[in-house]
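1. Fold the stuff below for me.
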Amino acid sequence: MPTTDPALPVYPAACDDDVVPDYVQALEQAAHYLNDTQKAMLRRAWAVGAAAHAGQNRKSGEPYITHPVAVAQVLAEQGLDVETLVAAILHDTLEDTPLTRADIAAQFGETVAELVDGVTKLDKVQFANRQEAQAESFRKMLLAMARDLRVILIKLADRLHNMRTLGAQLPEARRRIAIETLEIYAPIAQRLGMNLVKSELQDLGFRALHPWRHAVIEKRIRSQPLARREALAQIEARLAQRLAMEKLEHRLVGRVKTPWSVYSKMRAEGRSFDQVMDVFGFRIVVDTVADCYHALGVVHAAYKPVDGRFRDFIAIPKANGYQSLHTVLFGPYGAPIEVQIRTREMDLIAERGVAAHWAYKAGEGSSGNSAQARAAAWIASLVESQRGTGSSLEFLENVKVDLFPDEVYLFTPKGDILALPRNATALDFAYAVHTDVGNHAVTARIDKRLAPLRTRLVSGQTVEIITAKSAAPSAQWLEFVVTSKARTAIRQHLKQLEHEDAVQLGHYMLDRALGVLGTALDRIPMDRLEAYLAENRYSRLEALLADIALGNRMPVQVAQALAQPAEGAPADVAIAQQRPEERIFITGGERGVISFAQCCQPIPRDPIMGYHTAGKGIVVHRLDCPHVSEYRKSPERWVAVDWAREVTGSFSASIRIDVENRPGVLAQVAAAVARAESNIDRVEYLERDRSIAVLRFGIEVRDDRHLAEVLRGVRRLQVVQDVQRG
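-> Okay, the predicted model is just below:
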């Protein structure tokens, strides 16, 4: 045990609370996890620090000792050990008071003295105006971090409290400190996985750097319209209900955006405030990793996921040890829902990073969590790299590349280098090499080992793409590519497939119209066909056929022009009266050329008709749709359609429900719909008074029998007075 120097004041371990300042009591409350001996050591550190800083005040006028105690409180809230808290209380004594390193070592031990010395070395070279001084200070900070990670934790807590009390500084100093915080300290906190500290540093830095912008955005965040708050509550209730139905123990919280996060997204993505805020964020915390994936399935059943926006940071943690599942869902009225799913331990590490479950043992190195191990490995690699750099400036630039890893650098088998965005996959690499390579990619060989196309790449890897002539892009590829070139090429190929479907349907429709005139497309003279294509500015016959399928050309009119019936023949009447009996059978797998009207929402086994609509192709309506009477005025646009014997997929439908207006009714109805194995797309209130509410649920069903099953399940509820197809 360290001995007590009689020349230094010692605060007794047991003392009445009324002689202890409030800020010290606040520290002890935050450090409630310490035992009595450790709490006594904490008080002794405060007494020594208060005596050493006696007569010193901050620019705000408060006694200087309030600052280091507040720094210790920040660390106590992170659950740090007593040695770190004591070092935090004393972290400014070596530089600003007569207290020596030997004094601290005698009072509190060598480890505390080493921590205080490490922090002091950082402060002796200020982050002043000269870039070289800033870089050299950073190099020294790195070396101190390499000896003991707790040095940077103290420094981050010191910076956080300084940012909280930045108002007392002059404008020029506020700006310098804010820039330094945003460029150095916040990224380091992020790299160490300390997201709570990082987030607050960023927001405080933003407020100091751009006070007017911060104030405007903060005011708008606080004054969100009632409709958004209602939508947020509706989404939260639905997610909670689905999770509860699956008997998943969970904690569900809405994520509140900070002004800095809103501002950063507005600036980075060129979006307006309303576009950025039109995103709902939730975090789901469960018990086990298996529960994480179970919860993911539940939220994907509640709301459809957005292609390409799912990230599995549990299987592949971030460089700072962060683990979580990220997904983006299509929310009500088109607003995205960002959801994070993680275990309790992952949530603790995500918020506190290397400070979570601190397990440091003096003389034995760090034996803490994965975030600590990754941080230690990162710092060790930086220490190694700094030995080979010529100057502090060069070293700082290298570290900034690591702190802001926006790109990964990869090698082709021939040694060429390709730069791709962060999180790029082997498939992104394939498209970066050549579009044809991407379109025919089958798998990848990364550093001579076979790997799936969805594998994320890291800098320095050598990637070879294996192709096959028979391979082709699929819609699933859009779920994991990140580059615009890959996304564009995949979508273009999928559009080509839709185009082929349109050409096939257009051929069928034109042949059918020609059949009424006693001819067929292959019997039309080539010169007449080419003349028609040239006259209507079609480069190829396929373009004409696709236009027919999409409703931009009427097959009847094209057939008349190509067949050239005799003068005086009532062609229009003949065609209108001779409706061919062949029907287009809908299987549910049609791509782009057949759609279903939202006004009447036909589902399999409903009596239906098809209407040729410009730009949309064939739009399918129910025969009892109120618009059908209007369509009868254009019989040439009618298309005979029917359901195939086997129809796959889900179809949109609406149900209108009259319910008692009381708490929990919405959840009961949603649960009944869920029990019938139907997904809910949207919920809206049509009418509402004190006793009755009329709801419309947009749901997905397989056919009319499935819809009937949903209606029966809802009708059984005691709170439901009436339910019908809407």
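
2. only C-alpha atoms for contact and neighbour calcs from this point on.
-> Noted.

3. A543: how many residues sit nearby?
-> Applying other C-alpha atoms under 10 Å, we find 16 residues neighbouring A543.

4. ok, it to G515 distance?
-> 21 Å (C-alpha to C-alpha, to the nearest Å).

5. swap in E200?
-> 73 Å.

6. contacting residues around stretch 294-313?
-> 238-239, 242-243, 246, 248, 322-331, 341, 478-482, 679-681 (C-alpha atoms under 8 Å, 6 or more residues apart in numbering).

7. Sequence B follows; please return its structure for comparison with A:
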Amino acid sequence: MIDKITNIKIEGEKQVQDALIEVLDLCPRCRTKEQRTLIINAYHFAYEAHKGLKRKTGEPFIMHPIEVAKIVLTEIRLGVTSVMCALLHDVVEDNEEISLEDVENKFGKQVASIIDGLTKITNIYDDEQNVQAETFRKMLMSIPQDIRVILIKLADRLHNMRTLDGMEENRQIVKAGETLYVYAPLARRLGLNKIGRELEDLSFKHHLPDDYKKLLQIIKSSEEKREKNFNNFQDRMRPILKRSGIKYEIIGIRKSLYATWIKMRERQIPFDEIHNFQTMRLIFDPKIRDSERMQCYRIFALITEEFTAKKGSLQDLVKNPKANGFEALIVDIMDYEGNWKEVQILSRRMADIAERGYSSEKGDKEEKLSEREKWIQSIGDQLINPESNALDFLDNFKLNIYTSEIYVFTPLGKIVKLPKGSTVLDFAFHIHTQLGFHCIGAKVNKKLVNRSHVLNSADQIEVLDSVSTLPDKSWMNQVVSARAKTSLKNSLKKQIKDNVQQGEIILKEVQSTLDFETDQASINKLVKYFHSKDKRELYNKIGKGLIGTEELTKGFRTVNSTSLFENLIPSIFKSKSSDNNHSINQEFSHKKPFLIEESVEDTSYSFSECCHPIPGDKSIAYKNPNGYITIHQISCPNAIKLNAEHGKSVAKVQWGSHLLTQHLSSIHLKGIDRKKIVHELTEVISTQMNVNMKSIHIDSSNGIYNGNITIYVSSLNALNSLISKLKKISGIKTVERIKN
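-> Next up, the predicted model:
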């Protein structure tokens, strides 16, 4: 095929040629021969690099970079250089014969730099480093230098998720976990809300397919009701807005299925009580003579003349936009059925940013450029302490992806933006690191509070400090912001490092006075004697003063006096090492299921306390660096994190038959209160179903009761049987398992 504008022959099968031509025709900046030639040259370079390769779906591999380029162009709206980089993003990673130098020689330093940011890290040989986390860190560190790296990576991940069906199930779970943990929240944080919603839903579909299908069915069953409500709002507002001369459109924006599922699970509420699943978004074309904010308020006045507004529901995000740039005037109104529904009022510019973030702006005006640069710099400011461990770095960055924020004031009236839930200590660290280290409390709105006091929007804070105050480990539980957590971690690490050095010196001094050997065997005995996990912890205790010289002297004498006695004990009387106490001899691999048979003696794995999995649950097994295996429910946030950070140390769980061993689980009940309801519940649980209860808690208010019951069950089948039985009790409306 010959391109008509450049007269360049396009290589490849017809399917591939047509896909590239579509990209070229969609590109508004590819009208000139020079720009079009750049993209075709990038395509030919990628075509040769991937020649003969097929995707898991069976199509030519080159279709993937072409589709990524299409997303970059149409859904994120980037330019020619970004389209070239999208086409080239896998050439260095997937072809050993191509280097970054080759890319630079062919396409220039800027393109090579972006491709470098998009290329996975493979040359890590230190077992303590995590390849996944190091790759994420490399990618995130590129944000202040060139935001296009992360935008192209999000396009790459979006296309991978759209075609995830072609992968094996274990790879689907890992990819979905990575996406939920890193990519979807990052897309939201960058203002790419449309992409963020799709990433969440595609991950939800593959990570928790049963929950996904159930929720999808519930949503489809109420589709007609939502459409009727939407049409009613449109019909009532149409004549009002027309009389006011406002050019507008009204669209429905849905929450992602995953966000809806999370909200239902966390609040223990049914789908019908999610009032903002579908938001009505009124988008207007602003008039030049008035500010956009004033026009938003005029439309708000028109809406609230026609509909009843919920008291206290108004949010002015035009004056105080979200961190990702989202601006809107938001209010809850009562629909024709008496239910509260959310309405967002936005200008055309605000609506564009709401879906694509600041990446959607053209940047042709100086003020727009400075606004975008300020936004990118705000992301860069969060990448503090890049020298830290990659996993710590990733966790700290995650802490900065907040959807909710508060605005507080300094004593001089300066506005400070903090994540929701921030404390006085978070505020102190935001002002200055040293102020945080010496913070003892504050005056909040002229009232004295301690440093763990949680702040609210509009609070005015005056921090109180003392040079004699120094942070300790408990302070980590008093902060939520990444800045404060990182500063405290670094301070505590330095304290431990100093203690370890001092502790080692003290130990050697005590040893020299006693004339005992300090070989590794002796140190290991001292570690056990002082109940420490390793010699570093032992040194830290000594340096911190928790182990005095007298105790250390006694310890030296005790472990040395027992050495001879231990050597005389026959090996058959010695207890077996816990390291050898593994009844499962199966090889652990992320490529095949980890089988769990019923056993009361197997100590090679444990069930996590965070989500309490039971046999039959869809679960994952995580093998830590010490070889110990932990079982998590697949829906557990920690499981999602483990898939994202340690994908090759995670395997799907396959359950054997479980009838005897008992596992903790909790259920939530709700219904109409009446006499003897608790008696009937316990009768069914204990007598009829022969299930042991750990605890039962029932609250009643206005004729409605809510209760939580913790029980011991052998498997998911046993739990489901109990739930089915409880639902038959008169007056019970809902019985659900409490997860995570």
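
8. Return the subset of the contacts of stretch 294-313 of the first structure lying in helices.
-> 238-239, 242-243 (DSSP state H).

9. right, and out of those residues, which lies closest to L393 of the first structure?
-> L239 (49.9 Å; C-alpha to C-alpha).

10. Let me see the contact set for that closest one.
-> 299, 302.

11. Check which helices and strands the host helix or strand of K495 of the first structure sits against.
-> Using DSSP states H and E, K495 of the first structure maps to helix 484-516. Packing contacts for helix 484-516 of the first structure, counted by 3 or more C-alpha pairs under 8 Å, 6 or more residues apart in numbering; DSSP states H and E, involve helix 426-433, helix 435-439, helix 541-549, helix 555-563, helix 571-577.

12. switch to 6 Å and redo it
-> helix 541-549, helix 555-563 (3 or more C-alpha pairs under 6 Å, 6 or more residues apart in numbering; DSSP states H and E).

13. how about the ones you listed in CSV, adding distance to L90 of the first structure?
-> Listed next are those as CSV, based on distance: least, C-alpha to C-alpha, whole Å:
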stretch, distance to L90 of the first structure
helix 541-549, 78
helix 555-563, 87
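
14. Give me whichever of these is most buried.
-> Mean neighbour count (mean count of other C-alpha atoms under 10 Å) peaks for helix 541-549 among these, with a mean of 23.

15. against the second structure, where does that one fall?
-> Under TM-score structural alignment, helix 541-549 of the first structure corresponds to no residues of the second structure.

16. quick one, that helix and helix 555-563 angle?
-> Angle, helix 541-549 of the first structure to helix 555-563, by axes from the mean of the first three to the mean of the last three C-alpha atoms, to 10 degrees: 140 degrees.

17. where's helix 541-549 of the first structure relative to the chain centroid, distance-wise?
-> Taking C-alpha atoms, centre = their mean, to the nearest Å, one finds helix 541-549 of the first structure lying 40 Å from the centre of the chain it belongs to.

18. tell me, the helix holding K495 of the first structure lands on which residues of the second structure?
-> Taking TM-score structural alignment, helix 484-516 of the first structure hits no residues over in the second structure.

19. and what of stretch 327-342 of the first structure?
-> Going by TM-score structural alignment: stretch 327-342 of the first structure matches residues 331-346.

20. again, but for stretch 199-219 of the first structure
-> Counting by TM-score structural alignment, stretch 199-219 of the first structure falls onto residues 197-217 of the second structure.

21. what's the first-to-last distance across that stretch?
-> Note: stretch 197-217 of the second structure ends 18 Å apart using C-alpha to C-alpha.

22. Stretch 74-94 of the first structure now?
-> 21 Å.

23. Same check on stretch 310-318 of the second structure?
-> Span of stretch 310-318 of the second structure from end to end, C-alpha to C-alpha: 19 Å.

24. Report the distance from it to the chain centre.
-> The answer for stretch 310-318 of the second structure is 27 Å, by C-alpha atoms, centre = their mean.

25. which residues in the first structure does that stretch align to?
-> Under TM-score structural alignment, the match for stretch 310-318 of the second structure is residues 306-314.

26. which of the residues in that stretch are buried?
-> By neighbour count on 16 or more other C-alpha atoms under 10 Å, the buried set for stretch 306-314 of the first structure is 306-311, 313-314.

27. Let me have those in a markdown table, adding secondary structure and distance to L711 of the first structure as columns.
-> A markdown table is the format used below for these (DSSP: H, G, I helix; E, B strand; the rest coil; distance: C-alpha to C-alpha, whole Å):
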| residue | secondary structure | distance to L711 of the first structure |
| --- | --- | --- |
| V306 | coil | 29 |
| D307 | coil | 31 |
| G308 | coil | 34 |
| R309 | coil | 34 |
| F310 | coil | 33 |
| R311 | strand | 36 |
| F313 | coil | 40 |
| I314 | coil | 40 |
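
28. Looking at the alignment, what corresponds to H50 of the second structure in the first structure?
-> In the first structure, the residue matched to H50 of the second structure (TM-score structural alignment) is H53.

29. Tell me the spacing between that match and F313 of the first structure.
-> 46 Å.

30. before we move on, what about E110 of the first structure?
-> To F313 of the first structure, E110 of the first structure is 39 Å away according to C-alpha to C-alpha.

31. now for R352 of the first structure: what does it line up with in the second structure?
-> By TM-score structural alignment, R352 of the first structure lines up with R356.

32. Name the residue closest to the centre of the second structure, please.
-> The residue lying closest to the centre of the second structure (C-alpha atoms, centre = their mean) is Y181, at 3.3 Å.

33. and that residue, what does it touch?
-> K641 (C-alpha atoms under 6 Å, 6 or more residues apart in numbering).

34. Okay, it and A644 of the second structure: tell me how far apart.
-> Y181 of the second structure is 6 Å from A644 of the second structure, by C-alpha to C-alpha.

35. my read: V650 of the second structure touches Y622, true?
-> Yes - using C-alpha atoms under 6 Å, V650 of the second structure makes contact with Y622 at a distance of 4.6 Å.

36. the more surrounded of the two?
-> V650 (30 against 27).

37. Please identify the buried residues of the helix or strand containing D426 of the second structure?
-> According to DSSP H and E, D426 of the second structure maps onto helix 424-431. The neighbour-count check on helix 424-431 of the second structure (16+ other C-alpha under 10 Å) flags 424-430 as buried.

38. Quick one: distance of that helix to the chain centre.
-> For helix 424-431 of the second structure, the distance to the chain centre is 24 Å (C-alpha atoms, centre = their mean).

39. picking that back up, and the match of H50 of the second structure, how many neighbours does it have?
-> Using other C-alpha under 10 Å, the number of residues around H53 of the first structure comes to 21.
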